[in-house]
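> Just need the structure, nothing else, for what follows:
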Amino acid sequence: MTARKRFGIGKMLAALFVLLFAGVSVALAQAWDALGHSAEGARLVRMQASPQWHDGRFHNPQPLANDDLWKILVGAFHKSDDATPKQPVPVVLDKRSDFAVPPASGLRVTWLGHATTLVEIGGHALLIDPIWSDRASPVTWAGPKRWYAPPLALADLPPIDAVLISHDHYDHLDRATIVAMKGWTNKFIVPLGVGAHLAGWGIPEERIIELDWWESSKLPGLEIVAVPARHTSGRYLFDRDKTLWAGFAMIAANQRVYYSGDTGMTPQFADIGNRLGPFDLSLMQIGEYDEAWPDWHLNPEQAIQAQQMVKGKLMLPVHHGLLDLAYHSWTEPMDRALAAAEKAGVRMVIPRPGESIEPANAPDAAIAAHWWPSLPARASASGDKMAAQAMDESVKPSAKETQ
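The predicted model follows:
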């Protein structure tokens, strides 16, 4: 090989190395920014004054029994073969014109998958925990990937008055979606400390409203109250519980909506119901549970109990149906919730992703159009036979449902 050829190959390899280094650098920079930003100054002082803050972080009134490493490892070997859909999930594709006319009843809710929900109430449009990225992750090439594209394009949303964010986990706070909203005019209503992430991503401080539990913010004719939840927060290894987590109550003149956020079972549900209920609709978390993290997320039966405690009239399950974040099948949360609701006489709707619901038009009985496939029940690693039996009773759709 001549010196000229060796020189040419060397230049080509050097160019490839430079391109690779540049690509890796950009990816690392994006991932670093997605990790979020820490609170400081007046924001940190306010956080430290919260009754939920001590010993350098936020705390729940009840301790969390979570992070059982052995059960996490064992559970991975018992993961359902149907944790991810094997067939396309039926989705209702929305467009901007679908929201041109306000709901006749004054309250309309459109579930867009996982926790992302559009709530139209009191003449306002609220967007909860918006995730439009392909993955719930700080990087675009790894992490839980959504099973279907957003049923509604971000640009096709009706004018949003406020974005509500329950906490800063990646499946609820998505940097790319937030950055896309920088040019909007909406407010961001978030728990204490979460505003540091938003400000770091370019959201003006005047658009950020941070709330402690039981604090509220008002729009004309609408009050939004941050309510307790039993959970945790953090976007990387060393920032756990440095920001607060919460649910929300949305209170208009004639209608009330409750959103649980991510939460485990807590007696504070009764406090919420007594202070702010009854609710015309509850957006209740039902999925991504496991015995390895029993206090991190409600299981479906607990969600039904929580619905009764908050004095909810109609329940719409959320936090399921989009991402693989646990070991159960993707249909199990719906099957178990439906069985428990029917047993308890709780009214419930389970819309397809993208489907809009007006609670005032919902029948009096517990209802759920069985749009998901019937999959075999699988007891948990601990032998949750009662839950499996309840699922077996619910996974077979009635003749009416299959027509």
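
> use CA for all of it now, contacts and neighbours both
Noted.

> Tell me where the longest helix sits in the protein.
helix 3-34 (DSSP state H).

> which element follows that helix toward the C-terminus?
helix 41-48 (DSSP states H and E).

> Which strands or helices does the very next helix or strand once past that following helix pack on?
Beyond helix 41-48 in the direction of the C-terminus, DSSP H and E gives the next helix or strand as strand 53-54. Of the remaining helices and strands, none touches strand 53-54 by 3 or more C-alpha pairs under 8 Å, 6 or more residues apart in numbering; DSSP states H and E.

> Pull out the buried residues from stretch 96-105.
99, 102, 103 (16 or more other C-alpha atoms under 10 Å).

> Against residue 75, how distant is the last one?
Meaning residue 103. 44 Å (C-alpha to C-alpha, to the nearest Å).

> wait, what's in contact with the residue nearest to the spatial centre of the chain?
Note on the chain: the residue nearest the mean C-alpha position is residue 115, at 3.1 Å, using C-alpha atoms, centre = their mean. Neighbour list for residue 115: 128, 129, 130, 172, 261, 285, 318, 319, 320 [criterion: C-alpha atoms under 8 Å, 6 or more residues apart in numbering].

> The structure of the following sequence is requested for comparison with the preceding one:
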Amino acid sequence: MKKSGNPYYSGPVSDHFDGIRFYNPGGTPPRGFADLLRWQSGGGREQWPRHYDSPFPQARPDTSVDGERLRVTMVGHATLLIQVAGLNILTDPVWSHRASPFTFAGPRRRNPPGILMDDLPRIDIVLVTHNHYDHLDLATLGSLHTKHAPHLVTPLGNDTIIRRAVAGAEITVVDWGDRLDLGDGVVIHAEPCHHWSARRSNDRRMALWAAFVIETPAGKIYHVGDTGFHDGINYRAAREKHGCFRLANLPFGSYEPRWFMASQHQNPEEAVLGMVACGAEYAAGHHWGTFRLTNEGVEEPLRALETALAKHGIDRNRFRALRPGEVFDVPLPPTARE
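Here you go, the predicted model:
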């Protein structure tokens, strides 16, 4: 039985849960309805093209990737196919046309998914970072369950939302700091990020949000679905706990206007600073170019990312801004090649 006032989760009070709502320790809560109206009525939103097609064809992934290889294929927005250690892992899978509770309104795709649903390899694991509609898509999860019956991993409370729509799904529910040992040297860790959650107007912060660390024999992967920079606190903590990463999947879009978005969505320069702070050798940039959620133009994140990489002296090939269908075979870190 869920605690009165929270339809998704009932559990003990912690340093990030007050008994009803989750929160970011020492962080900034999401802005309220008045600020939302101020943003929406304030103008400044750049137009996007009706279609923003990828230069890459839709990918047809190999069945599996093993050994020292690590491959990431962009589906779109925050949906990535990670292939490593013989496992096929999807993050925040969204194949629907809209990131919305409605099929007729809300942000719509500006490009088709970079992999057709029917062309997916066997999906072993699905990571769902939080419950916003551009990350938790029940229609897609239902299709994946029917075709693949993957093991879902998601933070506290999100399982309730998923189970209502996807009967019989195998779900492991995690809190920050939890670990899930999958065997053969693969461990999934749930770690903090600075964000929030909501599916409707009256359930704000009632399900948890998280980043994930995927520990594998081929190296460690840091996957962040959405986050505000939060002075780099969570990036530094991830490095202190897990060491450096072969790859970090980092959001770098949907960030304007800063007065409204800074606490929930980092900008490209903050993504670059996060890459440095967590000790990632390479980064796969996502959360841009598919759904128009905020004010910046469709290619502004690319220009800002180029500027930030040059400013901080980082080779542009180390931070790849992925487009749908693009395949990134992540090189071994230099120390591993010796």
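
> Let me see the TM-score of these two.
Scored by TM-score structural alignment, normalised by the length of the second structure, the superposition of the two chains gives a TM-score of 0.88; 320 aligned residues with a C-alpha RMSD of 2.3 Å.

> what's the counterpart of residue 326 of the second structure in the first structure?
Aligned by TM-score structural alignment, residue 326 of the second structure pairs with residue 355 of the first structure.

> scratch that, residue 204 of the second structure
Match for residue 204 of the second structure (TM-score structural alignment): residue 240.

> what do you get for residue 268 of the second structure?
Using TM-score structural alignment, residue 268 of the second structure pairs with residue 300 in the first structure.

> same thing with residue 141 of the second structure?
In the first structure, residue 141 of the second structure lands on residue 178 (TM-score structural alignment).

> quick one: secondary structure of that match?
For residue 178 of the first structure, the secondary structure call by DSSP: H, G, I helix; E, B strand; the rest coil comes out as helix.

> List the contacts of it.
Counting by C-alpha under 8 Å, 6+ apart, residue 178 of the first structure has contacts 198, 201.

> do the same with residue 331 of the second structure
Residue 331 of the second structure touches 69, 70, counting by C-alpha under 8 Å, 6+ apart.

> So residue 85 of the first structure sits against residue 332, correct?
No: Residue 85 of the first structure sits out of contact with residue 332 when judged by C-alpha atoms under 8 Å, with a separation of 11.7 Å.

> more crowded one of those two?
residue 332 (28 against 18; other C-alpha atoms under 10 Å).

> So what does the more buried one match up with in the second structure?
Aligned counterpart of residue 332 of the first structure in the second structure: residue 300 (TM-score structural alignment).

> likewise residue 271 of the first structure?
With TM-score structural alignment defining the correspondence, residue 271 of the first structure maps onto residue 237 in the second structure.

> what packs against the helix or strand hosting that match?
Assessed by DSSP H and E, residue 237 of the second structure sits inside helix 233-242. When contacts are defined as 3+ C-alpha pairs under 8 Å, 6+ apart, helix 233-242 of the second structure sits against helix 268-278.

> which helices and strands sit right next to the helix it packs on?
Against helix 268-278 of the second structure (3+ C-alpha pairs under 8 Å, 6+ apart) you get helix 233-242, strand 245-251, strand 280-286, helix 300-311.

> what's near enough to touch whatever residue of the first structure lines up with residue 284 of the second structure?
Residue 284 of the second structure maps onto residue 316 in the first structure when the alignment is built from TM-score structural alignment. Neighbouring residues of residue 316 of the first structure by C-alpha under 8 Å, 6+ apart: 281, 282, 283, 284, 348, 349, 350, 351.

> Next, count neighbours for the match of residue 204 of the second structure.
Using other C-alpha under 10 Å, residue 240 of the first structure is surrounded by 13 other residues.
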